[in-house]
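Q: build the 3D model from these lines:
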Amino acid sequence: MSEPATISPSIIETLYEDALLLADEARAAFDFSDRFEVTDIDASNARVAMSCEALRTTTRMMHAVAWLLNQKAYFAGEITEFQLRHHGRLPPPQPEADPEQRAMMAPYIVDLVDRSAAFYARIQRLDRAWRDRFELRPAAVHRLRERLGYAFG
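A: Okay, here's the model as predicted:
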């Protein structure tokens, strides 16, 4: 089994640019102040659904951007690896929208939400792979104890 590729500055820069584009697209898509005339219950419910999804999507993207900025700061030498491990954690993903609320949204909004969730999952996989480097597995600890026991026993 091959070892996964490490995160490099070029990967982070590319992902950062993608995140900014997706965040800007989300901002434009959810800037809907004049799109709904709240005259009935359906329009009111659709507005609430859009507001909830706007909050989830923009929060998701801002967490991704913050994680990427921490990575950029690390590669620029502005923070240490310890600081990155300690303060650069990626929060858990936002919950998915209720299917009934999703059905009220335009297809392009649903597509944008799905793309932002896929982007976040990609960042999560990178974060998990990077953090796995620092976790001691119980088997590794036991092997180390055995080697120390043989060396000093």
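
Q: CA only for contacts and neighbour counts going forward, please
A: Noted.

Q: quick check: buried residues in the helix ranked longest in the chain?
A: In the chain, assigned by DSSP state H, the helix with the most residues is helix 41-75. Neighbour-count burial for helix 41-75, counted by 16 or more other C-alpha atoms under 10 Å, picks out 46-47, 49-50, 53-54, 56-58, 60-61, 63-65, 67-72, 74-75.

Q: what packs against the helix or strand following that helix?
A: Per DSSP states H and E, the first helix or strand lying C-terminal to helix 41-75 is helix 81-87. Counting contacts by 3 or more C-alpha pairs under 8 Å, 6 or more residues apart in numbering; DSSP states H and E, helix 81-87 packs against helix 41-75.

Q: for the comparison step, fold the sequence that follows:
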Amino acid sequence: MTTPSNINPRIVEALYGEALVLSDEVRAAFAREGAADGEDADLVRVALSCEALRTTTRMMHAIAWLLNHRAFFAGDLSEFQLRRYGKLVEFPDGDAGHLARLGPDMRELVHATEQFHARLKRLDNGWRERAAGAPTAIACLRERLNLQAVSAA
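A: Predicted structure coming up:
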């Protein structure tokens, strides 16, 4: 097993900038792809709508996760709050049937958002695993109380 990732403010800021650029590319690409012609135009529009919703939601979850970490590093969230509310949820990849109806550029963009989300998920999992072995706040308090009791006796 690899060593869990370390999340620091520089990593979060770099990823946040990357997420904003990728989100803007997603918004522009799906806005551009509006009309479809041909006999399966309705299926293409449905595929486009579904993948647009899935892709933009995936990126908004990623940005929310990054914003939570920025707030933590700024001192606006405690580690407890970040662990409790800042978990990056599993998010489904694009539907193969829908993606087949989209152009190669659009498929590549959807894949890029999936890869970005997967990177964040690995960071989140590594950060959570690293802290899982650390003693809890209650365990630390009990240890302090035990040490005080021993020194008082």
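
Q: now the TM-score, please.
A: The TM-score (TM-score structural alignment, normalised by the length of structure 1) is 0.80; 134 aligned residues with a C-alpha RMSD of 2.0 Å.

Q: distance from the longest helix of structure 1 to structure 2 after superposition?
A: Its aligned residues in structure 2 lie a mean 0.5 Å from helix 41-75 of structure 1 after superposition (mean C-alpha distance after the TM-score superposition for structure 1).

Q: give me the helices and strands touching that helix, please.
A: helix 9-29, helix 81-87, helix 99-103, helix 107-132.

Q: now do it: distance to the chain's middle.
A: Mean C-alpha position of helix 41-75 of structure 1 versus that of the full chain (C-alpha atoms, centre = their mean, to the nearest Å) differs by 10 Å.

Q: with adjacent residues omitted, what lies nearest to the residue most central in space within structure 2?
A: The residue lying closest to the centre of structure 2 (C-alpha atoms, centre = their mean) is Ala62, at 3.3 Å. Closest residue to Ala62 of structure 2 apart from its sequence neighbours, by C-alpha to C-alpha, 6 or more residues apart in numbering: His117 at 6.3 Å.

Q: quick one: map that neighbour onto structure 1.
A: By TM-score structural alignment, His117 of structure 2 lines up with Tyr120 in structure 1.

Q: so how far is Gly149 of structure 1 from its match?
A: Distance of Tyr120 of structure 1 to Gly149 of structure 1, given as C-alpha to C-alpha, to the nearest Å: 44 Å.

Q: cool, and Ser51 of structure 1?
A: Ser51 of structure 1 is 61 Å from Gly149 of structure 1, by C-alpha to C-alpha.

Q: and Asp34 of structure 1, by the same measure?
A: From Asp34 of structure 1 to Gly149 of structure 1 the distance is 72 Å (C-alpha to C-alpha).

Q: higher neighbour count, the two?
A: More crowded of Asp34 of structure 1 and Gly149, by other C-alpha atoms under 10 Å: Gly149, with 10 against 6.

Q: element containing that one, please.
A: helix 138-152.

Q: right, I'll leave it there.
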